[in-house]
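A.B. asks: I'll drop the sequence and a predicted model, then ask my questions.
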Amino acid sequence: MKIAPLIEALNTRPDVEHLLVHTGQHYDRRMSQAFFDDLGMPRPDMDLGVGSGSHAEQTASVMVEFEKVLLCERPDWVVVVGDVNSTMACTITAKKLGVKVAHVEAGLRSRDMSMPEEINRLVTDRLSDLLLTPDRLSSGNLLQEGVPVEKIRFVGNIMIDTLEAHRDRAALLDVAEVVRRNLLLPGTVVPDLSKGFALLTMHRPSNVDQVEVLEPILAFLTGEVAPVIPLIWPIHPRTGKMLESFGLWDKAAWCPGLVLTHPLGYHEMLRLNMQAVVALTDSGGLQEECCVLGTPCLTLRWNTERPVTLKEHGGAGVLVGNSVERIRHEFHAALGTERAPQRPEFWDGRAAMRCVTAIFEV
C-alpha cells in the first residue's frame, strides 16, 4: 500500500531505473499477493522468499538475501518503507555496503520499546540518509533526537495516496457481498448491514498472545458489541491461531451477530471502513484511514506512533488499550458520534511525488 504510489511516481522519471524487491516477510497470499493484485502493482523484480520465523531469523535472512541483491545491482539508493523487520534489515545491509538509504514514513514514535516496530524505526532512522516524514509531529521527533534538519523532508502520508487513488473503486463494492464472499465459516448468517456495523481488526501480541487479555476482550465483543450492532471481524492468521490454542475459537465462531471473515483485500477493507459506524483496531494503517474517512476509531493500544490520528490532534481515534472497561466506555460513546473526516497537512494524495522529488534533490 505504501510502495504502489511510490512506483507510480518513479515511473514519471524516465531517467531513473528502479527495481522492486519483495522480501517475502508477509507470506500469506491473502495478505500479500492479493494486495499486489488489488493495487495493480507489477510483479516484484526479486522475491527473497524469507517467510516466517523469529525476529532474529527474519532479520538475518533478509540481510543475507538482500546483500546479494545489492552486490549484483549496485544501486545509488535503497528506499525502505514503514517499520517491519525488513525495513531495518535492508537499511543495515545497505549502509554496510555504502549505499544511501531513504526512509519513507520516518520519525514515527510510540516511545514503547516493548514493540519490535519501535526498535526497527529507531535503528532505521538513525542510519538513513534521507528521512521522509508523514506529519510534522514526526519531523519534530527527529529534530529532538538530534537529526540534522537537512536530512529531514516533510512529505505527507503516502498511505493516503493509495486511499485517494482507490476510493472510487472501493465505493462501487457492495458491503454485504464483500462479507459473504470472504466468510471464514461457510453457512454463517450475515446480518443486515444496511443500518450500520462495527469493524474489528486485532493482531498485535499485546492483545492476542495472552489468554488473560484476549478472553475478556472476546467476552466483551460477543456479549456486548455483537448483540447491539453487527460486528465484522477479518481474522488475522496469528489471531486465529491464538483463539484456537486458548480454546476460544467456538465462542467467536458461533456468536450471533459476529461475522468472521478471511483477511480482506485492500479495496474490500477500504469499503468496509468507509461505511463502518465504528472501527476497533490495533493496526496503524487503519488508524490513518479512519482519520481521513472520519470513522470513529477505538485504537486497541496504550500508545501509538501515529498521534496525529487521535482526537487531541484533530483525528478520529482514541486510545483504549486492552482495558475492557475503557473499550466499553468509548464504544458506546462512538455509537453516537457523527463521522468527522480530518485531513492532516499533506495527507492529500501527492506524498509519493514529494518523496521522489526529495530523493533527487539530495
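C.D. replies: Everything's here; your move.
A.B. asks: every contact and neighbour count from this point should use C-alpha atoms.
C.D. replies: Will do.
A.B. asks: gap between the lengthiest helix in the chain and the chain center?
C.D. replies: Longest helix in the chain by number of residues (criterion: DSSP state H): helix 55-73. The gap between where helix 55-73 is centred and where its chain is centred comes out at 23 Å by C-alpha atoms, centre = their mean, to the nearest Å.
A.B. asks: for it, packing partners?
C.D. replies: If you count contacts as 3 or more C-alpha pairs under 8 Å, 6 or more residues apart in numbering; DSSP states H and E, helix 55-73 packs onto helix 85-96.
A.B. asks: quick revisit: so what touches the longest helix of the chain?
C.D. replies: The contact list for helix 55-73 (C-alpha atoms under 8 Å, 6 or more residues apart in numbering) reads 23, 25, 48, 50-52, 85-86, 88-90, 92-94.
A.B. asks: ranges for the strands of the stretch 151-300 of the chain?
C.D. replies: Here the stretch 151-300 of the chain has its strands, by DSSP state E, counting those that start in this stretch, at 152-154, 198-201, 231-234, 258-261, 278-281, 297-299.
A.B. asks: which residues touch Cys273?
C.D. replies: To be clear, residue 273 is Asn; Cys isn't right here. Leu199, Ala279, Glu289, Cys290, Leu293, Thr295.
A.B. asks: quick check: the farthest pair among those residues?
C.D. replies: Leu199 and Leu293 (13.7 Å; C-alpha to C-alpha).
A.B. asks: quick one, what contacts Asn157?
C.D. replies: Glu105, Thr133, Pro134, Asp135, Phe346, Trp347, Asp348, Gly349, Ala351.
A.B. asks: narrow these to those in strands?
C.D. replies: Thr133 (DSSP state E).
A.B. asks: can I get the contacts of Asn157 in JSON lines with distance to Cys255 and neighbour count?
C.D. replies: Shown next, in JSON lines, are these (distance: C-alpha to C-alpha, whole Å; neighbours: other C-alpha atoms under 10 Å):
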{"residue": "Glu105", "distance to Cys255": "39", "neighbour count": "25"}
{"residue": "Thr133", "distance to Cys255": "42", "neighbour count": "27"}
{"residue": "Pro134", "distance to Cys255": "40", "neighbour count": "28"}
{"residue": "Asp135", "distance to Cys255": "40", "neighbour count": "24"}
{"residue": "Phe346", "distance to Cys255": "42", "neighbour count": "18"}
{"residue": "Trp347", "distance to Cys255": "39", "neighbour count": "21"}
{"residue": "Asp348", "distance to Cys255": "40", "neighbour count": "17"}
{"residue": "Gly349", "distance to Cys255": "40", "neighbour count": "18"}
{"residue": "Ala351", "distance to Cys255": "42", "neighbour count": "27"}
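A.B. asks: and here's the other structure:
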Amino acid sequence: MSSELVVHITGARPNFPKAAPVIRALEARGVSQELVHTGQHYDEAMAKVFFRQLGLPEPDVDLGVGSGSHARQTAAIMTGLEELFLDRDPALVVVYGDVNSTVGAAMVAAKLGIALAHVEAGLRSFDRTMPEEINRVVTDQLADLLFTTSPDALVHLGHEGVPADRVHFVGNPMIDTLLANLDRFDGDQVRGALGLGAEYVVATLHRPGNVDDPADAAELVKAVHAVADQVEIALPLHPRGRARLEAAGLFTHERLRVIDPLGYVEFLGLVRGARAVVTDSGGVQEETTILGVPCLTLRPNTERPVTITHGTNRLVTRPELAAAAAEVLAAGRATTWSVPPLWDGRAGERIADVITAFVGVAVSPWEARG
C-alpha cells in the first residue's frame, strides 16, 4: 500500500448516520481519512442538514452527480470516483448500505485493485426486483472487509462463499448515531410545530413497489387513508413518487399531514413520540426497533428480519394495513422490548478497530490472495 488513507463514500440520506460514528472513531485513532459525497441525494432536506446535525465534516469532495436513472447515476458516480481514486491512491475505500453510490464505488475500487470495506454487509431480502438487493450482493462479493449488523447476515455471507476471515460482526453504526442523539429527539416540539395532536402515526413511503405503478399507488393511498380515518398521520414525503401519489389523491384526507422531508433530529423526534410508524424504508425499521415504536412495514419482505425477531417491526400488505394499525393503536406502546445483539452504540468503535489494523498492514489484500 502506498498510503494509509481511508476514503469514505456517502451518497444518500441513509448513508450519513451510518458513516458518522465510523469517521469519528477513526479520527480518534489518528487515521488519515477523506469524506466523499457523490451527491446522489443533494438538496438541503435529503443531505446537507445531515452533515450539520450529525457533526459530519464537510465533504472533501462532492461529485454532484444528482438524480437520474440507475444506469446514468451509477455511471456518473463511477466516472467521478475513478478519477478521484487514481489521484488519491487510498489504502481502503469504505462504502455504506445499498444505494447506487455503494455499488458504484465498489466496482471502481475492485477494478483499480483498491481494498474495499462494506458497512452493513450481508443483508438480504432475496428479492432481486429491488435494486438495493442487487447492490448488496455485488458489493459483498467485491469487499475485503465486510461489517455485519446482525447474525443472519453472517449466515447469508457464508452461504454465498465469502471467506469467514473477511467478515466481522460489529453491530449497527446507525444505532450508534441514534443513541448518541437520543436526548435531542423532542417529539412534542416537532408535533407542536406541525399542529398534530398527541395521538398520531408517522408514515414514510417511497419504494418502487409501492409508488411507481399507478395502480399500486392508488391502492397505497386507499390504505393510508383508511389509517387516517383512525388517527392523524404525519407523512414526510420523499421526492420520489410524490407526483404519482398526489395524482392518486394522497393529499385529500384532512387528517393526513403531508410535509417535506425532515432533518435527522426532527424526524426521529417525530417518530419517538408516535403511536406507530408505517413505512417501506429499511432504516426506519431499525430506528423504531430501538425506540420501541410499533412499525408496520409495507413490503412483502425485509432484509432486516432481526427487527421482527428482536424488535417492534411487522410486515403487512396494503389490504392488511388498516386492520394492523387498529390493532397496534388498541394495544398501545410497550414498556419493554428486545433489541438485537451489539446494537449498543459501539459499532463505530469496533469497525474502526478493524480498519485501523487493516491499513497498518504493508501488503495489499490482492497480493495476499495470491
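C.D. replies: Yep, that arrived. These numbers come from a predicted model, not from an experiment.
A.B. asks: can you give me the TM-score here?
C.D. replies: The TM-score (TM-score structural alignment, normalised by the length of the first structure) is 0.91; 340 aligned residues with a C-alpha RMSD of 1.4 Å.
A.B. asks: picking that back up, now the buried members of the contacts of helix 55-73 of the first structure.
C.D. replies: For these, a burial check counting by 16 or more other C-alpha atoms under 10 Å picks out Thr23, Gln25, Leu48, Val50, Asn85, Ser86, Met88, Ala89, Cys90, Ile92, Thr93, Ala94.
A.B. asks: Val308 of the first structure -> the second structure?
C.D. replies: Aligned by TM-score structural alignment, Val308 of the first structure pairs with Val306 of the second structure.
A.B. asks: quick one: that match and Ala153 touch, right?
C.D. replies: No: when contacts are counted by C-alpha atoms under 8 Å, Val306 of the second structure is not listed as touching Ala153 (9.8 Å).
A.B. asks: any figure for the gap between the alignment partner in the second structure of Cys355 of the first structure and Ala91 of the second structure?
C.D. replies: Following TM-score structural alignment, the counterpart assigned to Cys355 of the first structure within the second structure is Ile351. Distance of Ile351 of the second structure to Ala91 of the second structure, computed by C-alpha to C-alpha, to the nearest Å: 16 Å.
A.B. asks: just Leu146 of the second structure next, same as before
C.D. replies: The gap separating Leu146 of the second structure from Ala91 of the second structure is 16 Å, by C-alpha to C-alpha.
A.B. asks: more crowded one of the two?
C.D. replies: Each of Leu146 of the second structure and Ala91 has its neighbours counted (other C-alpha atoms under 10 Å); Leu146 has more, 31 against 25.
A.B. asks: the counterpart of the more buried one in the first structure in helix, strand or coil?
C.D. replies: Matched across to the first structure, Leu146 of the second structure falls on Leu131, judged by TM-score structural alignment. Under DSSP: H, G, I helix; E, B strand; the rest coil, Leu131 of the first structure falls in the strand class.
A.B. asks: for Leu131 of the first structure, give me its contacts.
C.D. replies: Ala102, His103, Val104, Glu105, Ala106, Gly107, Asp125, Lys151, Ile152, Arg153.
A.B. asks: can we see that at 6 Å?
C.D. replies: His103, Ala106, Lys151, Ile152 (C-alpha atoms under 6 Å, 6 or more residues apart in numbering).
A.B. asks: for these, which one is nearest Leu143 of the first structure?
C.D. replies: Ile152 (8.5 Å).
A.B. asks: for the corresponding residue of the second structure for that closest one, which non-adjacent residue is closest in space?
C.D. replies: Taking TM-score structural alignment, the alignment pairs Ile152 of the first structure with Val167 from the second structure. Closest residue to Val167 of the second structure apart from its sequence neighbours, by C-alpha to C-alpha, 6 or more residues apart in numbering: Leu146 at 4.7 Å.
A.B. asks: how much space between that neighbour and Ala226 of the second structure?
C.D. replies: For Leu146 of the second structure relative to Ala226 of the second structure (C-alpha to C-alpha), the value is 42 Å.
A.B. asks: would CSV of the contacts of Leu131 of the first structure with distance to Val81 of the first structure and neighbour count be doable?
C.D. replies: Formatted as CSV, the contacts of Leu131 of the first structure follow (distance: C-alpha to C-alpha, whole Å; neighbours: other C-alpha under 10 Å):
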residue, distance to Val81 of the first structure, neighbour count
His103, 6, 27
Ala106, 8, 29
Lys151, 16, 16
Ile152, 15, 22
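A.B. asks: and these, which is closest to Phe36 of the first structure?
C.D. replies: Closest to Phe36 of the first structure, out of all of the contacts of Leu131 of the first structure and judged by C-alpha to C-alpha, is His103, at 21.1 Å.
A.B. asks: just to be sure, that closest one is in a strand?
C.D. replies: Yes: counting by three-state DSSP, His103 of the first structure is found in a strand.
A.B. asks: what do we get in the second structure for it?
C.D. replies: By TM-score structural alignment, His103 of the first structure lines up with His118.
A.B. asks: who touches its match in this structure?
C.D. replies: Each residue near His118 of the second structure by C-alpha under 6 Å, 6+ apart is listed here: Val94, Val95, Tyr96, Leu146.
A.B. asks: which one in the first structure is aligned with the first one?
C.D. replies: The alignment partner of Val94 of the second structure in the first structure, by TM-score structural alignment, is Val79.
A.B. asks: give me the neighbour count for its match.
C.D. replies: Val79 of the first structure: 20 surrounding residues under other C-alpha under 10 Å.
A.B. asks: how about the nearest residue to it, chain neighbours excluded?
C.D. replies: Ala102 (4.8 Å).
A.B. asks: name the element the counterpart of Leu6 of the first structure in the second structure belongs to?
C.D. replies: Mapped onto the second structure by TM-score structural alignment, Leu6 of the first structure lines up with Val22. Assessed by DSSP states H and E, Val22 of the second structure sits inside helix 15-28.
A.B. asks: and that helix, what's buried?
C.D. replies: Buried positions in helix 15-28 of the second structure, judged by neighbour count with 16+ other C-alpha under 10 Å: Asn15, Phe16, Pro17, Lys18, Ala19, Ala20, Pro21, Val22, Ile23, Arg24, Ala25, Leu26.
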